[in-house]
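Enquirer: below are the sequence and a predicted model for it; my questions follow.
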Amino acid sequence: MIDSALLMAVSLVVFLGLGIWVGLALLLSASLVLAFYSTVPLGPLLTQYSVNILTTPDLVALPLFIIMGEFLVRTRLSQQLFSGLAPWAELLPGRLLHVNVIACTIFASISGSSAATTQVVGRMSLTELLRRGYRRDIALGSLAGAGTLGFLIPPSTIMIIYGVLAQQSVLRLFVAGVLPGLMVASLYVGYIMLRATLDPAIAPSSDEVFSKMRLIDRLRASRKLGPVFLLIFCTLGSMYFGIATPSEAAAIGVVGAAAIAWLDGTLTAGVLRDVALGSARTCAMIGLIMVGATVLSITSTILGYPARINGWVATLDLPPGALIAVMLMVYLLLGCFMDGFSMIVTTLPIFLPLAVSAGFDPVWFGIFIIIAVEMSQITPPVGFNLFVINGLTGDRISHIARVTLPFLFLLMAAVFLMVRFPAIATWLPSVLIG
């Protein structure tokens, strides 16, 4: 076992170091180990499991949600979000800094992508915040932290991948992500309010335009959020009320996103081409990763890695909280070198059986993994949100990572709360789905 595991680890590191695509590196490493340490026919195994994973019914929702996100990234949605939220955020300590968090929470409900959420919201909010004199560090940090909600708040592409690989209900995962997502957003809002109370200089004096607004004016400004909330209701509401499956809701979302693009005048032939190409690239990348991950998982099972590791961990007699803490440290380390999709697919064959044997619900564990992946989005040197903000502002990655640290600690606090109160992730699915 040690020889085969060492060969798998070394080959994977070598392939990734050579710049080979992650999915292909996983597939090559698994195939190499199978060829040397197993008598299982490689050709039929690759064919069978590739077809099985790529034809999973739940996976139909994935490309549809990706297409929906591609449409929304190319609309004027960022302007509508800022205009509709700013009059209300102005009433809170920290004022317009809250637009980053609230807008990311809303956009996460229709995008499914952390990078897309950060890009769309940051494109408008950072320009406005910095122009109005808000402190740069909290403006950048709050956007990077809040952008991670794109993975946690449904519909989330990474939830679909976890559901397919872990053989869990995607709908149940979507429902389970609602309360943790709102909890993380609330932690961010609370932190900004506390910072603004202790250090009022992070936000300039109240904007005269917003401070003189009457209630009726604020309500009128909120009408710009109408299309967004309608799209959220049509996609998520149709699932939660049992009207549509995740795949059907995703199709509704694509139509709604295209309608928003048409209404604001951005639905052109060029945009349609960019949406098609962007969606195809993303789907191909994810599909290859899932095939590689599936073959790697099957290889691990054939060679007995999960069972032996489970037995070894059992001898350590770790309490469940300590086991989760160790896993979290592993994910934080991996987040410095790997993207979120790759982290999940490479660790799931080992970590999921460990978590289940320790008594954790698989759906709860899925939400835990997603929060851990959120942390990887804001840890250098491979934190995707850091690169997105770097592209928007030109600030150094190291500087963006440093000002984002408080929000990384808040994500750790969210994990602690979920371990202490598992119902945060499991209560709502039990009520709505049973």
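Expert: That came through, no problem.
Enquirer: please make it C-alpha for all contacts and neighbour counts, starting now.
Expert: Noted.
Enquirer: and the lengthiest helix in the chain, what's buried?
Expert: In the chain, ranked by residue count with DSSP state H as the criterion, the top helix is helix 269-302. Neighbour-count burial for helix 269-302, counted by 16 or more other Cα atoms under 10 Å, picks out 271-272, 275, 279, 283, 286-300.
Enquirer: chain center to the next helix or strand after that helix, what's the gap?
Expert: Following helix 269-302 in sequence order, the next helix or strand is helix 305-316 (DSSP states H and E). Centre-to-centre, helix 305-316 and its host chain are 30 Å apart (Cα atoms, centre = their mean, to the nearest Å).
Enquirer: hmm, who's touching helix 305-316?
Expert: Contact with helix 305-316 is made by 1, 300-301, 349-350, 353-354, as judged by Cα atoms under 8 Å, 6 or more residues apart in numbering.
Enquirer: try 7 Å this time
Expert: With Cα atoms under 7 Å, 6 or more residues apart in numbering as the test, helix 305-316 has contacts from 300, 349-350, 354.
Enquirer: then stretch 205-213?
Expert: Residues contacting stretch 205-213 (Cα under 7 Å, 6+ apart): 87, 90.
Enquirer: residue nearest the centroid of the chain?
Expert: In the chain, the residue lying closest to the centroid (Cα atoms, centre = their mean) is residue 151, at 1.7 Å.
Enquirer: these two touch, right, that one and residue 158?
Expert: Yes - counting by Cα atoms under 7 Å, residue 151 touches residue 158, with 6.3 Å between them.
Enquirer: for the helix or strand harbouring residue 230, name the packing helices and strands.
Expert: If you go by DSSP H and E, residue 230 is part of helix 226-232. In terms of contacts (3 or more Cα pairs under 7 Å, 6 or more residues apart in numbering; DSSP states H and E), helix 226-232 is packed against helix 246-263.
Enquirer: what are the buried residues along stretch 9-28?
Expert: Neighbour counts over stretch 9-28 (16+ other Cα under 10 Å) mark 11-12, 15-16, 22-28 as buried.
Enquirer: take a look at this one as well, against the first:
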Amino acid sequence: MSLIEIGGLLLFIMLLMLGSGVWIAMTLAIVGWIGQAAFTHTVPGSNLFSAFWESNASWELAALPLFIWMGEILFRTRLSEQMFEGLAPWLNRVPGRLMHTTILGCGVFGSVSGSSAATCATIAKVALPELLRRGYDERLALGSLATAGTLGILIPPSITMVVYAVAADASIIRIFLAGFLPGLLLMLLFMGYIAWWSWRHPERVPAAEPPSRFVDKLRRSGNLIPVALLIVFIVVVLLKGWATATECAAYGVLGSLAIAACSRSLTWANFWEGMLGTTRTSCMIMFILAGAAFLAKTMAFTGIPRALAETVDTLQLSPYALIAMLTLVYLVLGTALDGISMIVLTAAVVLPMVQKAGFDLVWFGIFIVLLVEIAEVTPPVGFNLFVLQNMTGKDSNVIARAALPFFGCLVVCIALITLLPQIVTWLPDWVMGPSR
């Protein structure tokens, strides 16, 4: 069998197992075991243990349960309800109203966490129950959370960007700067779709609150001040380099506990419930990460990603045809691999092709990150789909269908930065001067 045929067979087995109701993490690990046992000369057992250890024994990953705990505290102690009360009067006249908080929350939190999973899990824990309680459309909320959660890897700092910068031998600072404008553009596209949908379906959006005076808006927004100050503090500390992402996550937990205690909404009961919820969600995410890491090892040993990239190279395409073909290749890889594995396994073949075609490597880094974002919401291995599935009980395919319009926004963003590369390159060139 050719490597492409082997990849198709493994994908079919994965879809069959997921459709049969096998746990997501177990499915990924079993498919990885079958691939190594049947199509390589490696020992699956030792690779399984090393993949599970390497994927979870990470200081950076310690930020994940801490950020999730921060979200649990905000959710369990009614701070999230107070935040929504403060935001409601300011968004009253905007089509979609409080639904925009999913995008704004993911954008702000993504800049702090640098993780798609942490962003999706934390904002979903805070926003989803409150939106549903207020009568907002569940399908739109799920779709927006699944896709807006991916802003965690586009808005700096981002682990995925660091991995790409190392693989491409490019400036990490330039790539970080290049992510800001595309991140803002993507947020506007998401919010634009929410506004358009709400305008088309006014009967499925809660009625607007009565108009209130500016002074009343300020008074109701007082509940926002403590949490807003906490978020601003975390962002400033992180951007100034005074603390790592994990340390910032710890500050976030301590700050949330302090705010909840001062507001007299923290009890031993909801503290314990928050700890249990954090443990369940964190274990679920880390188990899936481990299964995905083992499957990525299988892809590396079989050489399937490299074979796909080399096949594209033999076609001798024009620059824009090359970009279109690479988009298809990465979309296919995204059905079975996490973003970092996609970059690492294809960089050696793809980057010389891109440079030869005349594309800027910083621009291509943002292009890759956007494709990784699409992979996060692409079945069968859409990581954000798994996170929301385990948090809500909804099938991942249901969530994927809800995310489809926002998936289209991601595609539009990729098209815009391809036609107007200045969206990516202007800010790093303005801050650091043109690259040579």
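Expert: Structure received. It should be emphasised that the depicted structure is a prediction, and the values quoted were computed from it without experimental measurement.
Enquirer: buried sites along the helix holding residue 230 of the first structure?
Expert: Buried residues in helix 226-232 of the first structure (16+ other Cα under 10 Å): 227-229, 231-232.
Enquirer: next helix or strand past that helix?
Expert: Downstream of helix 226-232 of the first structure, the first helix or strand assigned by DSSP H and E is helix 238-240.
Enquirer: how big's the offset between that following helix and the second structure?
Expert: With mean Cα distance after the TM-score superposition for the first structure, helix 238-240 of the first structure departs from the second structure by a mean of 2.0 Å once superposed.
Enquirer: ok, and what's touching that helix?
Expert: 244-246, 249.
Enquirer: out of these, which is most surrounded?
Expert: Ranked by neighbour count (other Cα atoms under 10 Å), those have residue 246 at the top, with 28 neighbours.
Enquirer: how about it, what's its match in the second structure?
Expert: Per TM-score structural alignment, the equivalent position to residue 246 of the first structure in the second structure is residue 245.
Enquirer: contacts only, for its match.
Expert: 63, 113, 238.
Enquirer: map these onto the first structure and name those still in contact.
Expert: Counting by both residues aligned by TM-score structural alignment, their matches' Cα atoms under 7 Å, the contacts of residue 245 of the second structure that remain in contact in the first structure are residue 238.
Enquirer: what about residue 430 of the second structure, how many residues nearby?
Expert: Counted with other Cα under 10 Å, residue 430 of the second structure comes out at 10.
Enquirer: and for the one 3 residues further on?
Expert: When counting by other Cα under 10 Å, one arrives at 11 neighbours for residue 433 of the second structure.
Enquirer: could you do residue 133 of the second structure as well?
Expert: 8.
Enquirer: tell me which helix or strand whichever residue in the first structure pairs up with it sits in.
Expert: The alignment partner of residue 133 of the second structure in the first structure, by TM-score structural alignment, is residue 127. Assigned by DSSP H and E, residue 127 of the first structure belongs to helix 114-131.
Enquirer: could you do residue 206 of the second structure as well?
Expert: Per DSSP H and E, there is no helix or strand for residue 206 of the second structure.
Enquirer: next: residue 388 of the second structure.
Expert: Element membership for residue 388 of the second structure (DSSP H and E) is helix 383-392.
Enquirer: any idea of the angle the helix or strand that that helix is followed by forms with helix 383-392?
Expert: On the C-terminal side of helix 383-392 of the second structure, the closest following helix or strand by DSSP H and E is helix 396-419. On the basis of axes from the mean of the first three to the mean of the last three Cα atoms, to 10 degrees, helix 396-419 of the second structure is oriented at 150 degrees to helix 383-392.
Enquirer: for helix 396-419 of the second structure, give me the average deviation versus the first structure.
Expert: Looks like 3.7 Å for helix 396-419 of the second structure (mean Cα distance after the TM-score superposition for the first structure).
Enquirer: please name the nearest non-neighbouring residue to the counterpart of residue 86 of the second structure in the first structure.
Expert: Matched by TM-score structural alignment, residue 86 of the second structure corresponds to residue 84 in the first structure. Closest residue in space to residue 84 of the first structure, ignoring its immediate chain neighbours: residue 222 at 4.4 Å, by Cα to Cα, 6 or more residues apart in numbering.
Enquirer: same check on residue 108 of the first structure?
Expert: residue 150 (4.3 Å).
Enquirer: circling back: any residues touching the helix holding residue 388 of the second structure, and which ones?
Expert: Residues from elsewhere that reach helix 383-392 of the second structure (Cα under 7 Å, 6+ apart): 117, 120-121, 146, 285, 376-377, 395-396, 399-400.
Enquirer: now do the contacts for residue 172 of the first structure.
Expert: residue 429.
Enquirer: ok, it to residue 431 of the first structure distance?
Expert: 11 Å (Cα to Cα, to the nearest Å).
Enquirer: swap in residue 192 of the first structure?
Expert: Distance from residue 192 of the first structure to residue 431 of the first structure, counting by Cα to Cα: 32 Å.
Enquirer: which residues touch residue 14 of the first structure?
Expert: Residue 14 of the first structure touches nothing, counting by Cα under 7 Å, 6+ apart.
Enquirer: element containing it?
Expert: helix 2-17.
Enquirer: can you check what angle separates that helix from helix 269-302?
Expert: Going by the same axes, to 10 degrees, helix 2-17 of the first structure makes 160 degrees with helix 269-302.
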